[in-house]
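[1] model this:
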Amino acid sequence: MSTVAPYAKLPSYVGTQIGPSEWIEVTQERIDTFADAADDHQWIHDPERAKEGPFGAPIAHGFLTLSLLIPLQTAVFDIDGATTKVNYGLDKVRFISPVTVGSRIRLVGTIAEVAEVPGGYQLALDATIEIEGGAKPAVVARSLQRFYA
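    Below you'll find the predicted structure:
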């Protein structure tokens, strides 16, 4: 389900649920690419070495899973009339469950707050990245974004 909010009406969207997004697979290729970009080659991300680890398989970096929040959100929520969209930050991020290679994840969220800021709006999204078939989510976070017209 996708929501498109008119820029001028953004404050009226507080309490609105967005998503769920489509499921996306977290592949070993994605994990390896992120490891190269972040220079984080810890053994728990390696297909061979991680077999003997606590998760029995390689896992995605927590920050890789968190970074997927933006494309997942963009797929299910947009603001009509915003010319500039900026990630402003995060509040209270928790990595609840590891995402093993081959898992599929999706986003569900609730617009928690919309506040006026000079020249635009700041939106706080209470976001949950779920793991398909998982008892607990991968990530819960409050994402802060700013939108300008």
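[2] when you work out contacts or count neighbours from here on, use the C-alpha atoms and nothing else.
    Will do.
[3] got a list of what the residue nearest to Val93 when sequence neighbours are not counted touches?
    Once flanking residues are discounted, Val93 sits nearest to Ala141: 4.3 Å by Cα to Cα, 6 or more residues apart in numbering. The contact partners of Ala141, by Cα atoms under 8 Å, 6 or more residues apart in numbering, come to 90-94, 126-128.
[4] please provide the structure for the following sequence as well, for comparison with the first:
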Amino acid sequence: MRTFTTLDEVAEAAGQEVGTSEWLAVDQERVDRFADATDDHQWIHVDQERAAQGPFGGTIAHGFLTLSLLPHFAAEVFRLETPGARLNYGLDKVRFPAPVPVGARLRSHVRFGEVTDLPSGKQLVVHHTVEIEGPDGQVQDKPACVAAHVVLLLP
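    Predicted structure coming up:
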């Protein structure tokens, strides 16, 4: 776990690998709760019987479920204890290269990207590459998600 207490420390880490989160299991209960929260009950996510006959051989997690786990993964890798507010500004280029089968585990490799000076503070881009360990224990070649999370750091 890396802790950053000043905006200068954050800027000095630009371009650096910050760390890798712990593995997190994706079970059917989590997928079903996400489906309920988002009203996305597409059969490939929630109908285990039908999904077993579908293109993935079973249910898969929603891409947005994987994306929603980025704050969890980030909190396992680094802490921003800078003096001012930290605001979620958005996302740049989000992709879901591979499906996440229910029963898999995920973890994120985290890298700090660009740190840009703004009149109000700094803008930090946090790059996530979310890796999949399948139910068979094998780490897949393609990631579940690649995303750049943009954070505003106010002094």
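[5] quick one on the thing from earlier: buried ones among the contacts of Ala141 of structure 1?
    Buried residues within the contacts of Ala141 of structure 1, defined by neighbour count using 16 or more other Cα atoms under 10 Å: 126-128.
[6] let's see which of those residues end up in strands.
    In this view, those that belong to strands under DSSP state E are 126-128.
[7] need the residues you listed in TSV with distance to Lys85 of structure 1, can you?
    Output for these, formatted as TSV (distance: Cα to Cα, whole Å):
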residue	distance to Lys85 of structure 1
Asp126	18
Ala127	17
Thr128	21
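[8] closest one to Leu107 of structure 1 out of those residues, please.
    Thr128 (5.8 Å; Cα to Cα).
[9] distance of the closest one relative to Lys136 of structure 1?
    Separation of Thr128 of structure 1 from Lys136 of structure 1 (Cα to Cα, to the nearest Å): 10 Å.
[10] which stretches in structure 2 count as strands?
    Under DSSP E, structure 2 gives strands at 2-4, 17-20, 24-25, 78-80, 86-95, 105-118, 121-133, 145-153.
[11] how about TSV for the ones you listed, with distance to His62 of structure 2 added?
    Formatted as TSV, those follow (distance: least, Cα to Cα, whole Å):
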stretch	distance to His62 of structure 2
strand 2-4	30
strand 17-20	22
strand 24-25	14
strand 78-80	25
strand 86-95	13
strand 105-118	13
strand 121-133	14
strand 145-153	11
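[12] go through those strands and name the closest to Ala35 of structure 2.
    Here strand 24-25 is closest among the strands of structure 2 (Cα to Cα), at 16.7 Å.
[13] next one: the closest one to chain centre, how far?
    Strand 24-25 of structure 2 sits 12 Å away from the centroid of its parent chain (Cα atoms, centre = their mean, to the nearest Å).
[14] list the contacts for Glu113 of structure 1?
    11, 14-15, 122-125.
[15] among the residues you listed, which one lies nearest to Ile31 of structure 1?
    Distances from Ile31 of structure 1 to the contacts of Glu113 of structure 1, taken by Cα to Cα, are shortest for Leu125, at 25.4 Å.
[16] what is the burial count for that closest one?
    Per other Cα atoms under 10 Å, the neighbour tally for Leu125 of structure 1 reads 26.
[17] isn't it right next to Ala115, touching?
    No. Shown here, Leu125 of structure 1 and Ala115 do not form a contact pair, counting by Cα atoms under 8 Å, at 12.0 Å.
[18] and Leu72 of structure 1, what does it touch?
    21-22, 106-107.
[19] can you say which of the residues you listed are buried?
    Buried by 16+ other Cα under 10 Å: 21, 106-107, out of the contacts of Leu72 of structure 1.
[20] longest helix of structure 1?
    helix 28-38 (DSSP state H).
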